[in-house]
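J.: take this sequence and fold it.
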Amino acid sequence: MKFPWRADNRLSLLINGEAFFPRVFEAIRAAEREVLIETFILFEDKVGSQLQAELIAAAERGVRVELTVDGYGSADLSSAFVTAMSEVGVRVHMFDPQPRLLGMRTNLFRRMHRKLVVIDDRLAFVGGINFSADHLADFGPEAKQDYAVEVEGPVVHDIRRFVLAMLAPPEQRRRRWRRRGRAKPGSQAADQAGSGPGQAQLVIRDNRRHRIDIEQQYLQAIRGARQRLLIANAYFFPGFRLLREIRRAAQRGVKVELILQGQPDMPIARFSARILYDYLLRGGVSILEYASRPLHGKVALVDDQWATVGSSNLDPLSLSLNLEANLIIRDRAFNRQLFEHLQALASEHCQAISQAQLARWAFWRMPLVFLGFHLLRHFPAWIGWLPAHTPKLALLQPHEQAKAARSAAQRRERQ
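T.: As a prediction, this is how the structure comes out:
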């Protein structure tokens, strides 16, 4: 599942739900053969209800519809919500469904965190935006700042192949990928797209053969940076190798800026990131905290061409446990669009962090810094000790379960 670079793609940056949802719903309405969706979160709010309506309408006109949600992120979907779709032919899959323990979700680790949409093998969406109303500004102060990319072109075929492969039974999936040639990073096949515009590559992270693929893409890009490196990431607590390369880039004269959470949806995210601030600031890295609302983005750019948009945060969950998907992009026009947006975000909505600010809590911070760096040096191995299992993909058919329950009840009444 190492996909090669593909050239001649048309790429469009989508900022927040206001841009993302209308384009996705429009694409579903235009679908003629197939709609494939993977999402971490699907809520039964106004966004989830509209997605449900669009998928039902597509299925009713004969379109194949496959919807995959995560068993942790979408654990509260009601039977009625799912039944309305499955009764008209929408196949609803749940990744790693697990029973609750004392009302608590138990499948915290190794989650399906990807956000992918594929329409008719011609159009795809990749990013970090879930199907929930908290990605819209009218949600209020907790509305998330986030990104996705819409793509048309050869890379869409790779995204479709990947999503379909994930729907296949595990043994069939393994046989299918063994039969296919796989391009290796740095090989001629991986770089066959050359230097033209519209290049894109799908990169995934799993818990088998592709544990560090997304991290390796970041490392390679950062090591090659010459003018600028700009990362906007919601949950920033990377491994030590990545942290060190970010600092080294600044020390060799690259303008390095990090846009991190200043108003987090989870306070632990800001607390963890701030443990690293002194190390980065002393190395010449500029740190800005986005304080207008929670930052949920996972985007980055290097110099004037390389960029990435996807689902992967730079934290232990995304880098060592979750199933993720990023699109790596080599396209100057896309890079410029993303850069101009992030620069505006930084100048209008972010607060720069200085060494003087850190000095206010320097004394009690030192033990946390020591422990934090020790964790960063070893967390991939330690995280691997967490409960391991083979997550399953379950096809949800609550309407059939309801019918079976009614039949059983009728039999009991007759008896």
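J.: switch to C-alpha atoms for all contacts and neighbour counts from now on
T.: Fine.
J.: how near is residue 98 to residue 91?
T.: Separation of residue 98 from residue 91 (CA to CA, to the nearest Å) stands at 19 Å.
J.: so which of those two has more stuff around it?
T.: Ranked by neighbour count (other CA atoms under 10 Å), residue 98 and residue 91 place residue 91 first, with 19 against 16.
J.: quick one: contacts for that one?
T.: Taking CA atoms under 8 Å, 6 or more residues apart in numbering, we find residue 91 in contact with 65, 66, 67, 85, 395, 396.
J.: contacts only, for the fourth one.
T.: Right, residue 85. 52, 55, 56, 91, 92.
J.: is it true that the second one lies in a helix?
T.: I take that to be residue 55. Yes. According to DSSP: H, G, I helix; E, B strand; the rest coil, residue 55 belongs to a helix.
J.: and this one, so I can compare the two:
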Amino acid sequence: MRRPHFRAPRSSRWVPGNHFELLENGEEFFPRVFEAIANAQREVVLETFILFDDKIGQQLHAALLSAARRGAQVDVLVDGFGSPTLPEEFIGQLVEAGVRFRIFDPGHRVLGQQLNLLRRMHRKIVVVDGTLGFIGGINYSADHVADFGPEAKQDYSVAVRGPIVAQMRQFALDAVLSPPERRRQQRMRRRQAPQRADLQNAPQHAGNADAIFVTRDNDVHTNDIERHYRVALRAARERVVIANAYFFPGYRFIREMRRAARRGVDVRLILQGQPDMPIVKTAASMLYDHLLRAGVRIYEYCDRPLHGKVALVDDEWSTVGSSNLDPLSLSLNLEANVIIRDRAFNAHLHGRLGRLMKHSCRQIEATPPGWLDGLRLARSYVLFHLMRWFPTWAGWLPRHKPAITVVNPPDAPKDATAATSRSDGPPRSPDGHGPGVAA
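T.: Next comes the predicted model:
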């Protein structure tokens, strides 16, 4: 039977010459990123959903201060919902040292509750000196290291070198600037071009990996990350492994998983068995029958909460990033992933996930037929088709224009402390595509 036409995402141009190193959990991630920031010579650009004033946040704070006091330009963007309790002293010390500190949609509390839940800045990106990048799902909080206890999170990030880093850097810089700031930055770049040329061009060759830097916003690139997943699922011939913390994707995603499994692909799904939020497991488990009956193998990670957002297909394609496979990430939040085409990285990630399934997961078995069988099938059928329309429903949810608030030094004039009005998508370039994302 002839397959229907399937249009590839706009951001589908592979950038060659990159090197990716998988960093598993805070024990591998934090030392690398803190050292890179502390030793920055010229520039640090950092975006994160969560930054807490705990032992991890304090280590990041020290690294940022070290870079800023040495003369590096440091730009930090945190989400107002994810990082709501940072002390004034914590932020003030950074700002006084010259850090340009911004808060995405600080929001307002009503009776002590935050109301700015929807359309969060959920990305986790760091770029140091224009040549070394980090991207993944790890936030800056103590619950990403094992000594936090049973609630410590299992998670992944990558260290990146190569031409794709230039896209990550430009995207992160442009995402926080108002039009006047962007024009000033462009003039400054032209004046400083001879001294800062190394920041404008990442190394032309750092490895053998092809890569795509892909983002999701509520303006231009509303479903690019999901579409890359679906393209990969459709192309799968041997194996698929998806490890994702919050799994409740849409109809088309589930359909591609089922089709892959039915044509003989070994499709495996790693989900939370010890969830940080019980509703997460409840929602995902409502899809189990529908997936298991198509041949998808489901594993629940039981050592601690799973927070990862990684996947691989066959022996080349992989992705690591901030995007979950749930309605918030796929239809509302601002996200960023890298898509990687590299056999060595794919094999390494497959080995790590294979050990996870073998030693730390329990496999879910299909429920034997019984008198509840019809009820379970009916529930799966209803959910399956309700999800089909979720992207449309998401468009009806409140679409306020989040503001990026610039935190100025205490002695700055009052009118200098302003909220930069921004849409919840990155600025458009003249050709209509967001910055840093290949057409």
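J.: quick revisit: using JSON lines, lay out the contacts of residue 85 of the first structure together with distance to residue 255 of the first structure.
T.: Converted to JSON lines, the contacts of residue 85 of the first structure look like this (distance: CA to CA, whole Å):
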{"residue": "52", "distance to residue 255 of the first structure": "44"}
{"residue": "55", "distance to residue 255 of the first structure": "45"}
{"residue": "56", "distance to residue 255 of the first structure": "49"}
{"residue": "91", "distance to residue 255 of the first structure": "48"}
{"residue": "92", "distance to residue 255 of the first structure": "46"}
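J.: which of these has the most neighbours?
T.: residue 55 (24 neighbours).
J.: and whatever residue of the second structure lines up with that residue, how far from residue 41 of the second structure?
T.: Residue 55 of the first structure maps onto residue 64 in the second structure, with residues paired by TM-score structural alignment. For residue 64 of the second structure, the distance to residue 41 of the second structure equals 12 Å [CA to CA].
J.: rewinding a little: I'd guessed the match of residue 55 of the first structure sits against residue 76; true?
T.: No. In terms of CA atoms under 8 Å, residue 64 of the second structure does not count as a neighbour of residue 76; the distance is 9.2 Å.
J.: circling back to that earlier point, so which of the contacts of residue 91 of the first structure sit within strands?
T.: Per DSSP state E, strands hold the following members of these: 65, 66, 67, 395, 396.
J.: OK, contacts around the equivalent of residue 112 of the second structure over in the first structure?
T.: Matched across to the first structure, residue 112 of the second structure falls on residue 103, judged by TM-score structural alignment. If you count contacts by CA under 8 Å, 6+ apart, residue 103 of the first structure has none.
J.: before we move on, back to that, which one of the contacts of residue 91 of the first structure is nearest to residue 232 of the first structure?
T.: For those, the residue nearest residue 232 of the first structure by CA to CA is residue 67; the value is 28.7 Å.
J.: related to what we said a few turns ago, using a markdown table, please lay out the ones in strands among the contacts of residue 91 of the first structure together with neighbour count.
T.: Shown next, in a markdown table, are these (neighbours: other CA atoms under 10 Å):
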| residue | neighbour count |
| --- | --- |
| 65 | 23 |
| 66 | 22 |
| 67 | 19 |
| 395 | 16 |
| 396 | 18 |
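J.: which one of those residues sits closest to residue 335 of the first structure?
T.: Distances from residue 335 of the first structure to these, taken by CA to CA, are shortest for residue 67, at 30.8 Å.
J.: any idea how far residue 64 of the second structure is from whatever residue of the second structure lines up with residue 85 of the first structure?
T.: Under the alignment by TM-score structural alignment, residue 85 of the first structure pairs with residue 94 in the second structure. Going from residue 94 of the second structure to residue 64 of the second structure by CA to CA gives 7 Å.
J.: what of residue 86 of the second structure?
T.: Residue 86 of the second structure sits 15 Å away from residue 64 of the second structure, taking CA to CA as the criterion.
J.: so residue 251 of the first structure sits right up against residue 283, yeah?
T.: Yes. In this structure, residue 251 of the first structure is within contact of residue 283 by CA under 8 Å, at 6.0 Å.
J.: of the two, which one has the most company?
T.: residue 283 (18 against 15).
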